[in-house]
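[1] No sequence on hand, only this structure:
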């Protein structure tokens, strides 16, 4: 499989999963804003790891992650309908924590900068 084909499949599945989460999952407990940040499909197209970023309180994050993980069958069925693939990959939902890490690093840099300005 050519590398560019894998990237195209990743993007197509990312668009479809994002649309499914935003418009088709009708769970009233899903109150946090959910954003699909990345999708990694294995070379044999058997698994699709979907990375989501969830904006809200900690309780909303854990609830939203539980809801998304329980609806992987529905998400897979929607991928099968909308993306033309011979084999529909098994969906794995993972929490993307890069924003949290970036915010933590930014706060550390701010503290360092404040300490440097206080020393002068």
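    Received, thanks. Just so we're clear, the structure is a prediction, and the values are computed from it rather than from any experiment. Residues are numbered from 1 along each chain as shown.
[2] Only C-alpha atoms from now on, for both contacts and neighbour counts.
    Fine.
[3] in which helix or strand would I find the residue nearest to the spatial centre of the chain?
    Averaging the C-alpha coordinates of the chain gives a centre point, and the residue nearest to it by CA atoms, centre = their mean is residue 52 (1.8 Å). Taking DSSP states H and E as the criterion, residue 52 maps to strand 47-55.
[4] here comes the other one, which I'd like you to weigh against the first:
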């Protein structure tokens, strides 16, 4: 179970990462729409796992690869935004959130 501090930092990071992805999507991610679905922070606040959804879903592995390459730049932009609230900016790890694909698949199966 996450502490209140972890939850607050998770929400802050999610909001700021979403804003960064919105502004940088044209240059970094080949014009794909990237949204941050959830951010989980470890108890020591040293690592943040960000789950992202990519639309359109074609080439999402390539977009994830570009995001991981741009990780230092993204962390730097994040640090400038939340540097006053956090003493140490957590390391970022990005994962694809496929829950929307799963929901779509279940919906399609139920409507057959």
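    That came through fine. None of the values given here were measured: they were computed from a predicted structure.
[5] Tell me which other helices or strands the strand holding residue 52 of structure 1 touches.
    Contacts defined by 3 or more CA pairs under 8 Å, 6 or more residues apart in numbering; DSSP states H and E place strand 47-55 of structure 1 against strand 33-41, helix 58-70, strand 90-95.
[6] Name the surrounding residues that touch the first one.
    If you take CA atoms under 8 Å, 6 or more residues apart in numbering as the criterion, strand 33-41 of structure 1 is touched by 6, 9-11, 13-14, 17-18, 21-22, 47-56, 64, 89, 96.
[7] one more time with 6 Å, if that's ok
    Strand 33-41 of structure 1 has contacts (CA atoms under 6 Å, 6 or more residues apart in numbering) with 10, 14, 18, 47, 48, 49, 50, 51, 52, 53, 54, 55.
[8] Residue 38 of structure 2 versus the aligned partner of residue 80 of structure 1 in structure 2, what's the distance?
    With TM-score structural alignment defining the correspondence, residue 80 of structure 1 maps onto residue 79 in structure 2. As for residue 79 of structure 2, its distance to residue 38 of structure 2 is 19 Å (criterion: CA to CA, to the nearest Å).
[9] can you check residue 12 of structure 2 too?
    11 Å.
[10] Kindly report the same for residue 98 of structure 2.
    In this structure, residue 98 of structure 2 and residue 38 of structure 2 are 12 Å apart, going by CA to CA.
[11] One more: residue 32 of structure 2?
    Using CA to CA, we find residue 32 of structure 2 at a distance of 18 Å from residue 38 of structure 2.
[12] quick one: which of the two has more around it?
    More crowded of residue 32 of structure 2 and residue 38, by other CA atoms under 10 Å: residue 32, with 20 against 16.
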